[in-house]
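Undergrad: give me a 3D structure for the following:
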Amino acid sequence: MPLTRSLVPPALIVITALHGIMLAALLFDIDPHPPRAIALFAMAPFLAVVIGIALAALRQVSHEAAGARGLSLAAALLTLLSFGPQKFLDPALPEIWPAVLSGQACTLAIVATLIASRRLTAQTMG
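TA: Below is the predicted model of the structure:
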């Protein structure tokens, strides 16, 4: 099945929306928002990178172009930094759980689709 007809495009759209809204919440200081910085990096540039990679992946997937799988996987894995299982320990979980579950569901959808697609390709090739 081509990625254009899978769960990957809608998952990338949700990932873009989640990170965009979190970036806006951070910039406009609307609670709940992510911290301005963590030990590894400042949050706004990270969110911008995830948005950019997800949009690039969406473009490549929609055109069935090179790099679609890699960019989609990168967007999914970066989403886990923002919305991964560690968020279940976050004191803000009662406020952010819809975003956490959505981010994890999108990551699962992308990874599962990429694995299934790879297996299907391997079976048809031989």
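Undergrad: going forward, measure contacts and count neighbours with C-alpha atoms only.
TA: OK.
Undergrad: biggest helix in this protein by residues?
TA: As assigned by DSSP state H, the longest helix anywhere in the chain is helix 93-125.
Undergrad: before we go on, could you also do this sequence so I can check it against the first one:
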Amino acid sequence: MNEDKHPVAALAMLIVLQVIMLAALFAKVPPHPPTVIPISGIGPLVGVSIGVALAAMLVGPNEGWVGKVLSGVAVLLALISYGPQKYIDPQFPLIWPAVVAAQIAAITILWSLFRSKSARA
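TA: Okay, the predicted model is just below:
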């Protein structure tokens, strides 16, 4: 696989995980996320997360500053739901596959952003 496709694949992973999380929320299938978190309602936040990740894919994760900013924001938004804080979540034994997959995807995206920056230098 071409290395340029790695961040696109990672963004696709984040989108799939967040769509499944949103579906679990709407269907109230355990384990589903809480409807409200300290910074917002989870539905709107996940919606924005999906939208930003999709926009990053369409622009190109490493295409100019817009693609890089969108990719970085997509990672930050995804880590609200799948970040390291989830290791102490009581539901972690039920959600660990999604948490680990999302973190691998986030690292892949961040690594590609770092590599694209260092490749220019």
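Undergrad: any idea what the TM-score is?
TA: The TM-score (TM-score structural alignment, normalised by the length of structure 2) is 0.92; 120 aligned residues with a Cα RMSD of 1.9 Å.
Undergrad: still on that earlier bit, who does the longest helix of structure 1 touch, helix- and strand-wise?
TA: helix 8-27, helix 68-83 (3 or more Cα pairs under 8 Å, 6 or more residues apart in numbering; DSSP states H and E).
Undergrad: so it versus helix 8-27, what angle?
TA: Orientation check (axes from the mean of the first three to the mean of the last three Cα atoms, to 10 degrees): helix 93-125 of structure 1 against helix 8-27 gives 150 degrees.
Undergrad: sorry, back to before: in CSV, list the helices and strands packed on helix 93-125 of structure 1 along with distance to residue 116 of structure 1 and mean neighbour count.
TA: CSV is the format used below for those (distance: least, Cα to Cα, whole Å; neighbours: other Cα atoms under 10 Å):
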stretch, distance to residue 116 of structure 1, mean neighbour count
helix 8-27, 12, 20
helix 68-83, 12, 21
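Undergrad: and these: which comes nearest residue 120 of structure 1?
TA: Judged by Cα to Cα, the one of these that comes nearest to residue 120 of structure 1 is helix 68-83, at 14.4 Å.
Undergrad: which residue numbers in structure 2 does that closest one align to?
TA: Here helix 68-83 of structure 1 aligns to structure 2 at residues 67-82, judged by TM-score structural alignment.
Undergrad: how much space between the residue most central in space within structure 2 and residue 65 of structure 2?
TA: Note on structure 2: the residue nearest the mean C-alpha position is residue 78, at 3.4 Å, using Cα atoms, centre = their mean. Going from residue 78 of structure 2 to residue 65 of structure 2 by Cα to Cα, to the nearest Å gives 20 Å.
Undergrad: nearest residue to the residue mapped onto residue 14 of structure 2 from structure 1 in space, please, no chain neighbours.
TA: Under the alignment by TM-score structural alignment, residue 14 of structure 2 pairs with residue 15 in structure 1. Distance criterion Cα to Cα, 6 or more residues apart in numbering; nearest residue to residue 15 of structure 1, sequence neighbours excluded, is residue 103 at 6.4 Å.
Undergrad: residues in contact with the one you found?
TA: By Cα atoms under 8 Å, 6 or more residues apart in numbering, residue 103 of structure 1 lies in contact with 14-15, 18, 79-80, 83-84.
Undergrad: before we move on, what about residue 41 of structure 2?
TA: residue 35.
Undergrad: got it, and residue 22 of structure 1?
TA: Taking Cα under 8 Å, 6+ apart as the test, what residue 22 of structure 1 contacts is 33-34, 47.
Undergrad: tell me which of these persist in structure 2.
TA: By both residues aligned by TM-score structural alignment, their matches' Cα atoms under 8 Å, the contacts of residue 22 of structure 1 still in contact after alignment to structure 2 are 33-34.
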